[in-house]
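> Sequence and predicted structure are below.
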Amino acid sequence: MIEEEENIVYRSSITNPQPYVPQALSEIEDQLGSMMLKSPHFKDTTGYFPDTSLESSFFELNSGLDRMREKLGEDVHGKAIELSGRAKALFLQAPDIGSEKTREGNRLLDEIDQLINAVRRHRYESGLKDDDGEVTGD
């Protein structure tokens, strides 16, 4: 009986089996910041989120970009997806946080963040309302 218990993987009660998908432009910016902090391997060191990986992080980012496609516009969406693919390829090759590939991957994530920020600024200055009917840039 004890041998069986040793094989059990304990998961935090705050984890969700479904991947998190950003629901707003500001949440994509949060996702990008989190990714930069976890690059290049995207492992959770706390133990609370054992399923966090490079694959899951980029799935969440790209799903959020797809969800916000209309707000981003086709050009910005396409550029962000392209930058995301390039960043992922660099992180796959990066041996550690200090490598040039990690730095370049983070520069690409920052470029996506700048694209999102420009869209949010335009939406705010134009008085466009978010999903809650407020002018926030989302």
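Okay, I see it. This is a predicted model, so every value here is computed, not measured. Numbering: from 1, shown residues only.

> hey, let's count contacts and neighbours off CA atoms from now on
Fine.

> V21: helix or strand, and which one exactly?
Assigned by DSSP states H and E, V21 belongs to no helix or strand.

> Quick check: buried residues in stretch 37-52?
38-43, 51-52 (16 or more other C-alpha atoms under 10 Å).

> the helices in this protein, which residues?
Remark: helices assigned in the chain by DSSP state H are 2-6, 25-38, 54-67, 69-72, 74-93, 100-125.

> Among those helices, which comes closest to P19?
helix 54-67 (6.6 Å; C-alpha to C-alpha).

> Give the other helices and strands that the closest one contacts.
On a contact count with 3 or more C-alpha pairs under 8 Å, 6 or more residues apart in numbering; DSSP states H and E, helix 54-67 meets helix 25-38, helix 74-93.

> Use this one as the comparison:
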Amino acid sequence: MSTAPARYVPATISELLDHLELMLTMSPTFKDRTGYFPKHSPDYIFGQLYDGLLLSKSDIGDVRYEAIVVLAGEARVLFDADPQDDNGQAHEGRKIILKMEDILNEVFREHEKRRDRKRRD
């Protein structure tokens, strides 16, 4: 009896940033066009994002974590309202993904600065 592999969850800030890039390219339907990942759907992709954010919450910080979760919810609503990418709402959803990237890039830069300071000390 075979079991399905566990769902991939982005576990670092860098992986979360990669996942957001994937979301940009797959939006608004989040369906895999290659056929290799038939389970991909908005629920699946956003589930991966939420699980990854939760894993990295201590690195992200409570305030930023909550902000990203709210933004993700807003983006999801916009993508659901524009599955054909023809009324402008999916475009607005992609803008929100870019805002989430900005927040995570800020976190990433702060971690890099702390790491560099520790190396100098």
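Ah, there it is. Predicted model only: the values in this text are computed from it and were never measured.

> related to what we said a few turns ago, and which of the buried residues of stretch 37-52 of the first structure is nearest to F91 of the first structure?
Taking C-alpha to C-alpha as the measure, P40 is the one of these closest to F91 of the first structure, at 5.0 Å.

> Now tabulate the helices and strands packed on helix 54-67 of the first structure in JSON lines and tack on distance to Q18 of the first structure.
Putting those into JSON lines (distance: least, C-alpha to C-alpha, whole Å) gives the following:
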{"stretch": "helix 25-38", "distance to Q18 of the first structure": "16"}
{"stretch": "helix 74-93", "distance to Q18 of the first structure": "21"}
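
> which one is the aligned partner of P10 of the second structure in the first structure nearest to, not counting chain neighbours?
In the first structure, the residue matched to P10 of the second structure (TM-score structural alignment) is P22. Excluding the flanking residues, the one nearest P22 of the first structure by C-alpha to C-alpha, 6 or more residues apart in numbering is G64, at 4.7 Å.

> Map the one you found onto the second structure.
By TM-score structural alignment, G64 of the first structure lines up with G52.

> I'd guessed its match sits against P10; true?
Yes. Counting by C-alpha atoms under 8 Å, G52 of the second structure touches P10, with 4.8 Å between them.
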